[in-house]
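**Q** Give me the fold of what follows.
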Amino acid sequence: MALDLTVRGLSWGPRPDRRIIEDISFDVPAGTTTAIVGANGAGKSTLLRSIYRHNRPLSGQVQVGGRDIWRLSAREVSRLVAAVLQEGAPDFSFTLREVVAMGRIPHRNGQPRAGADEAVIDRVLAEFGLTDMADRTFGSLSGGEKQRVLLARAMVQEPQLIVLDEPTNHLDIRHQLEIMALLGRIRATVLITLHDLELAAAVADQVLVMRGGRVCALGPPGETLTPATIRTAFDVAATITEAATGRPRFSFDLIS
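**A** Next comes the predicted model:
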């Protein structure tokens, strides 16, 4: 079951006088996808770290399904929220199945995996087209395959909210399309950072645009990804045209 995300007055920095994000508020309705876009250094990844309970906010609240994540235990939050990060996965000396199975740890309370855990793992492996590869070592996989495995590990957690930081980064076009197709089948609320504005417009119900650690626009893609907003957020001039698919296409020029 997907749950809504509510963020109110969120600020974080390494110390109170050096805040990287400031006074951020937004809602992600249950079962929808929100894409976060902005220039490098805008605060996108920092925002995500507070939402998946890595950075404790200096001020503000993060609620999933009306529950403040900082009033819950780490185990309770890991049953609600899963994260797939862009830092790059280590080359685990585990099989693909073993890596995916790690997603069941929050549900096991220190006990060995039970039949119900194995059923969830088998289902997700099948949904992600990984069953026939389950005995391969994680280190032998391609970049796109590794990203599919990490996404599958997150889904084995059975989260109500999944947070993804640039999941298509460093992937070729085919693997980008595969990852985005998998995201379209996820039965959870999705919060995702993306550099590609066309991808954001294609997959998101709403887009949150950041600049300088603050929100500068929020709403449906057609209302937020405008030339004026793009100029403000990225310091470039944008031209937007409609492709044959009905989706917007963006071209950019430096501002002289």
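
**Q** From now on I want contacts and neighbour counts done on CA atoms only, so please keep to that.
**A** Fine.

**Q** So what would you say the end-to-end distance of stretch 202-209 is?
**A** Across stretch 202-209, the terminal residues are separated by 15 Å (CA to CA, to the nearest Å).

**Q** next one: stretch 216-233
**A** With CA to CA as the measure, the ends of stretch 216-233 fall 7 Å from one another.

**Q** Go ahead and list the helix or strand containing the closest residue to Q147 other than its chain neighbours.
**A** Residue nearest to Q147 in three dimensions, not counting chain neighbours: P167, with 7.2 Å by CA to CA, 6 or more residues apart in numbering. According to DSSP states H and E, P167 maps onto no helix or strand at all.

**Q** here's the other one to compare against:
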Amino acid sequence: MMTAETTAALRAENLGWRVDETTILSGVSVAIRPQAMTMVIGLNGSGKTTLLHLLAGLRKPSTGRVLLGEQDLVETGPKERSRIMALLEQTPSAHVELTVRDVVQLGRIPHLGGWGVGNLGRRRSRDEGVVEEAMASTGVADLAQRAWSSLSGGERQRVQLARALAQEPQILLLDEPTNHLDLRHQIDLLERVRGLGLTSVTVIHDLDLAAAYADDLIVLDSGQMVAAGPTSDVLTPDLVREHFGVNGEVWSDSRRGFTWRGLQP
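**A** Have a look, this model is predicted:
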């Protein structure tokens, strides 16, 4: 696993994005802490997915920039970017019938090319090893020959996580990965991500899960960043009351950090 010294730094400087005359995101400056689990929270329409897509290089900023290491992300080619960052989309889909192994093998695409004919066997052996390890670490090895279309929502998310890990990323980006999952599978997925030790940025709407798993939080409201930092500093009753419109109580737990109880409008 990458160390903090070798993990590429990811940060945003005065980041903004507009559609026609509508500002979706503006003035976001934040540094993602290496090997920390950072979560982005905010009400619907606050710009969470937009921020994630800008950090992933899927959209070109209208203002500001995203830096991967010391390089502007817009100057980084898709293949190079995909060797460093992997994105887990909110609603993954496949338009052709694929097996689980096929889906996970897609993660090796950024690493193809640049090999001589004599090294072809070695490359295939390494790719197969990485795919097997990714499936084992996400608990889907026994599903390898199953059709993607036959999987449950929780199984699909774990397979997509395996596909992302097959990219061997330093940075993992996830867009509401717990959506449509029952509580058991939500916890399972976040436990697996946290156990990887990678730098991760996760968009999430559930404050309980954010409180329980995030090392750091980024809070968005109406397209602007209103807070960022360690979860214990950011997630306060005053902040939730002001930006989420509910009252709550924060309590400390030695295993989970912080969580919420007694939320009332």
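
**Q** how about the residue nearest to Q147 of the first structure, what's its match in the second structure?
**A** P167 of the first structure maps onto P177 of the second structure when the alignment is built from TM-score structural alignment.

**Q** any idea how far that match is from Q160 of the second structure?
**A** 10 Å.

**Q** can you list residues touching both of those two?
**A** Shared between the contact lists of P177 of the second structure and Q160 (criterion: CA atoms under 8 Å, 6 or more residues apart in numbering) are residues L88.

**Q** Would you agree the residue nearest to Q147 of the first structure is in contact with V84?
**A** Yes - between P167 of the first structure and V84 there is a contact at 7.1 Å, judged by CA atoms under 8 Å.

**Q** In contact with the spatially most central residue of the first structure, which residues?
**A** Compute the mean C-alpha point of the first structure, and by CA atoms, centre = their mean the closest residue is L164, 1.7 Å away. Under the criterion of CA under 8 Å, 6+ apart, the contact partners of L164 of the first structure comprise 83-86, 190-193.

**Q** of the residues you listed, which stay in contact in the second structure?
**A** By both residues aligned by TM-score structural alignment, their matches' CA atoms under 8 Å, these still in contact after alignment to the second structure are 83-86, 190-193.

**Q** Now render the residues you listed as CSV, adding distance to P29 of the first structure and neighbour count.
**A** Putting those into CSV (distance: CA to CA, whole Å; neighbours: other CA atoms under 10 Å) gives the following:
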residue, distance to P29 of the first structure, neighbour count
A83, 18, 24
V84, 20, 21
L85, 22, 19
Q86, 24, 16
V190, 10, 29
L191, 11, 24
I192, 14, 25
T193, 17, 25
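
**Q** how about those residues in a markdown table, adding distance to G246 of the first structure and secondary structure?
**A** Formatted as a markdown table, the entries for these read as follows, by distance: CA to CA, whole Å; DSSP: H, G, I helix; E, B strand; the rest coil:
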| residue | distance to G246 of the first structure | secondary structure |
| --- | --- | --- |
| A83 | 31 | strand |
| V84 | 30 | strand |
| L85 | 31 | coil |
| Q86 | 30 | coil |
| V190 | 23 | strand |
| L191 | 24 | strand |
| I192 | 22 | strand |
| T193 | 23 | strand |
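
**Q** Count the residues that sit near the residue nearest to V120 of the first structure when sequence neighbours are not counted.
**A** Take V120 of the first structure and drop its neighbours on the chain: the residue closest to it by CA to CA, 6+ apart is V156, 6.4 Å away. Residues contacting V156 of the first structure under the criterion other CA atoms under 10 Å number 26.

**Q** Just the helices from the stretch 1-150 of the second structure, written as ranges.
**A** Counting by DSSP state H, counting those that start in this stretch, the stretch 1-150 of the second structure has helices at residues 48-56, 78-84, 100-105, 120-137.
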